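Q: this one's structure only:
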């Protein structure tokens, strides 16, 4: 059986130095590159773990590695390091866009234990909710101006966009290579009308981030009815807003991995780890 691989030599040259070293005691890690290819194959095809091709090794090894590195923060650390290298070469577009998408959850995603061994990393609801369409998960995403992911946050499918805004923005933490603090503040943020709330605009104003968010018609009408007490309309740059489609393009491309378009994981940290792996490969491809 011939398996189509996604990690090129150039990509692996960037990822290999970031892989965890072999433990001092105990068995050595299985081949990191083959394991990453195995995890990527599972989520690209949305196949059961047990159907993993023999060329990609043991499915138990790939699954355990996904969960272990999700629990100890290894996936996030690798993504952060890749982002730091991109920022050091001025390859990050800091006019960012935020949006969310609902992903259907397979029936196999339900039934996880309420109390697991993953501690605070796993949310109590496992990022799984029920809406009109059935079981679902919502993925909140921030992308740079080149349609590449900067931060990902997973919630239950019925959750609103505004309540999760600060959580996904807190995921933007790009360290400097050399002296200096982590970069956590983009130059501008583009978002649709779902994010037009007083709390979000105040949060961005306090952090010195330019908000490019249109007002919905009900907020405009309410302000006009109040007359002078309604205050001035918030600033809006229509030309800059045309770049907001970058986050929508990134969401569409992420959903080309069928295992991300439809969630089959019982644990939210496993599903989010797969999103982090997809983001790592996107940045390593630059």
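A: Alright, I've got the coordinates. In this text, all values refer to a predicted model and were calculated from it rather than measured experimentally.
Q: C-alpha only now, for contacts and for neighbours.
A: Fine.
Q: what residues are up against the closest residue to residue 216 other than its chain neighbours?
A: Spatial nearest neighbour of residue 216, excluding adjacent residues (C-alpha to C-alpha, 6 or more residues apart in numbering): residue 193 at 5.7 Å. Residues near residue 193 by C-alpha atoms under 8 Å, 6 or more residues apart in numbering: 213, 214, 215, 216.
Q: run the last query once more with 10 Å
A: 213, 214, 215, 216, 217 (C-alpha atoms under 10 Å, 6 or more residues apart in numbering).
Q: I'd say the third one and residue 194 touch.
A: Same thing as residue 215. Yes. The pair residue 215 / residue 194 is scored as a contact, 8.9 Å apart, by C-alpha atoms under 10 Å.
Q: who has more neighbours out of those two?
A: residue 215 (19 against 14; other C-alpha atoms under 10 Å).
Q: is the more buried one in a helix, a strand, or coil?
A: Following DSSP: H, G, I helix; E, B strand; the rest coil, residue 215 is assigned to coil.
Q: another one to put next to it:
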């Protein structure tokens, strides 16, 4: 097996800093992780979007788990027609800012460029919950630096750290 296939299988990608890994996640309203996915550091965010969404399951007390959130907040890396169409077809409100080049392209086309996508700036302010979740996960040194050679072990460590975040939250909510 050549090294490029091996690197891809182990979620390693070449960037300016060397071999890196990117952790994609979906959080809930309190900033706790719900779905995790691992890719190489050179993989664009928008290419991993559908894979992360496929892993999303939200359990309720009764009934089947939800597979669609009401709204999805994402940064400019997730701004694409394909993602917006994916969300629209599933009835999910997209709160994703439009990239500068997309705005310029739409304006250049004039009336044929269409309307700008809907964007709720006040809702987007709560997107920092995702960044805070990353910060909490990276308090674990093994996740922040990826000492593990195998992607499966690294992802298992991230899942364990996520479970500890959930347990810590449950412990805090149970205390008087």
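A: Arrived safely. The shown structure was predicted, so the numbers you read here are calculated from the model rather than taken from an experiment.
Q: please state their TM-score.
A: The TM-score (TM-score structural alignment, normalised by the length of the second structure) is 0.88; 166 aligned residues with a C-alpha RMSD of 1.8 Å.
Q: ok so, going back, show the buried residues in the contacts of residue 193 of the first structure.
A: Listed as buried from those are 213, 214, 215; burial here means 16 or more other C-alpha atoms under 10 Å.
Q: quick check: the first one vs residue 242 of the first structure, distance?
A: Same thing as residue 213 of the first structure. With distances taken as C-alpha to C-alpha, to the nearest Å, residue 213 of the first structure is found 11 Å from residue 242 of the first structure.
Q: any residues in contact with both of the two?
A: residue 190.
Q: wouldn't residue 62 of the first structure be in contact with residue 42 here?
A: Yes. Look at residue 62 of the first structure against residue 42 with C-alpha under 10 Å: they come within range, at 9.5 Å.
Q: state whether residue 26 of the second structure is indeed within a helix.
A: No. Counting by three-state DSSP, residue 26 of the second structure falls outside a helix, being strand.
Q: just give me the match in the first structure for it.
A: Counting by TM-score structural alignment, residue 26 of the second structure lines up with residue 142 in the first structure.
Q: now do the contacts for the closest residue to that match other than its chain neighbours.
A: Distance criterion C-alpha to C-alpha, 6+ apart; nearest residue to residue 142 of the first structure, sequence neighbours excluded, is residue 98 at 4.5 Å. Residue 98 of the first structure makes contacts with 140-144, 149-152, 161, 165, 168-169, 189-192, 195, 244-248, as judged by C-alpha under 10 Å, 6+ apart.
Q: same question, residue 215 of the first structure
A: With contact set as C-alpha under 10 Å, 6+ apart, residue 215 of the first structure has these partners: 192, 193, 194, 195, 196, 197, 221, 233, 234, 235, 236.
Q: measure the residue mapped onto the third one from the second structure to residue 96 of the second structure for me?
A: Pointing back at residue 194 of the first structure there. In the second structure, the residue matched to residue 194 of the first structure (TM-score structural alignment) is residue 77. Computed with C-alpha to C-alpha, the distance linking residue 77 of the second structure and residue 96 of the second structure is 9 Å.
Q: mind checking the SS state of residue 123 of the first structure?
A: Using three-state DSSP, the secondary structure recorded for residue 123 of the first structure is coil.
Q: for residue 145 of the first structure, see how far away it is.
A: As judged by C-alpha to C-alpha, residue 123 of the first structure and residue 145 of the first structure stand 30 Å apart.
Q: again with residue 71 of the first structure
A: 30 Å.
Q: now residue 276 of the first structure
A: 19 Å.
Q: who has more neighbours out of these two?
A: More neighbours surround residue 276 than the other of residue 276 of the first structure and residue 145, with 23 against 20 (other C-alpha under 10 Å).
Q: residue in the second structure matching that one?
A: Match for residue 276 of the first structure (TM-score structural alignment): residue 159.
Q: quick check, that match in contact with residue 38.
A: No. If you go by C-alpha under 10 Å, residue 159 of the second structure and residue 38 don't touch, sitting 11.2 Å apart.
Q: ok so, going back, doesn't the residue nearest to residue 142 of the first structure lie inside a helix?
A: No. Counting by three-state DSSP, residue 98 of the first structure is located in no helix; its state is strand.
Q: counterpart of it over in the second structure?
A: Match for residue 98 of the first structure (TM-score structural alignment): no aligned residue.
Q: so what's residue 85 of the second structure up against?
A: Counted by C-alpha under 10 Å, 6+ apart, residue 85 of the second structure has contacts 91, 92, 94.
Q: so the second one sits right up against residue 86, yeah?
A: When you say that, I think you mean residue 92 of the second structure. Yes. At 8.7 Å, residue 92 of the second structure counts as touching residue 86 under the criterion of C-alpha under 10 Å.
Q: what does residue 11 of the first structure align to in the second structure?
A: By TM-score structural alignment, residue 11 of the first structure lines up with nothing at all.
Q: name the secondary structure element that contains residue 11 of the first structure.
A: helix 9-15 (DSSP states H and E).
Q: off-centre distance for that helix?
A: Centroid separation for helix 9-15 of the first structure versus its chain: 21 Å, with C-alpha atoms, centre = their mean, to the nearest Å.
Q: buried set for that helix?
A: Within helix 9-15 of the first structure, the residues that count as buried by 16+ other C-alpha under 10 Å are 11, 15.
Q: please consider this matter closed, and thank you.
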